[in-house]
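# Sequence unavailable; structure follows:
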């Protein structure tokens, strides 16, 4: 069963039971990514390591080369 079929099944079941429909697949993906990043930064801060961003570090290295 694909994720779309599962979502349609869950929506049908929720409607027949009078419950609110579940969110569409992928609705909260960016929120999950942000929470994962925040957790990683928090654990780095607790461990005494610098909180760094790989993208920001790459941009900084690139800027130094030019």
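That came in fine, so what should we check first? Not measured: the values here are computed from a predicted model.

# contacts and neighbour counts: CA atoms only from here.
Will do.

# And for residue 44, the neighbour number?
Number of residues near residue 44 (other CA atoms under 10 Å) recorded here: 14.

# Can you classify it as helix, strand or coil?
For residue 44, the assignment made with DSSP: H, G, I helix; E, B strand; the rest coil gives helix.

# mind listing what it touches?
Contact partners of residue 44, counting by CA atoms under 8 Å, 6 or more residues apart in numbering, are 50-51.

# try this one side by side with the last:
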């Protein structure tokens, strides 16, 4: 059974029982992504690391080291 079929079945059951419709699949995906990002930033700050630009800093260090080793 696909997600869409399960959603339609759940909606049918909810309406038949007089309950509110369930949320559509994928409706809260972006909210979950934001919450995960915020949690990772919080963990970085608590552990004493910068919360923003960590990937860019790491790539910059790698590129800088690579340039030094080839000279």
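Good, I have the coordinates. These figures come from a predicted structure and were not determined experimentally.

# show me where structure 2 has helices.
Using DSSP state H, the helices assigned to structure 2 run over residues 3-17, 29-46, 54-70.

# okay, these in TSV with distance to residue 23 of structure 2 next?
TSV is the format used below for the helices of structure 2 (distance: least, CA to CA, whole Å):
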stretch	distance to residue 23 of structure 2
helix 3-17	9
helix 29-46	11
helix 54-70	35
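
# Nearest residue to the middle of structure 2?
residue 33 (2.4 Å; CA atoms, centre = their mean).

# any idea how far residue 1 of structure 1 lies from residue 23 of structure 1?
Taking CA to CA, to the nearest Å as the measure, residue 1 of structure 1 falls 18 Å from residue 23 of structure 1.

# And the two? Which one has more around it.
The neighbour count for residue 1 of structure 1 versus residue 23, taken as other CA under 10 Å, is higher for residue 23 (11 against 6).

# Quick one: map that one onto structure 2.
Taking TM-score structural alignment, residue 23 of structure 1 has residue 23 as its aligned residue in structure 2.

# Residue 4 of structure 1 too?
Pairing criterion TM-score structural alignment: the partner of residue 4 of structure 1 within structure 2 is identified as residue 4.

# Contacts only, for that match.
Counting by CA under 8 Å, 6+ apart, residue 4 of structure 2 touches residue 25.

# From residue 30 of structure 2, how far out is it?
Here the criterion is CA to CA. By it, residue 4 of structure 2 lies 19 Å from residue 30 of structure 2.

# That concludes my questions; thank you for your assistance.
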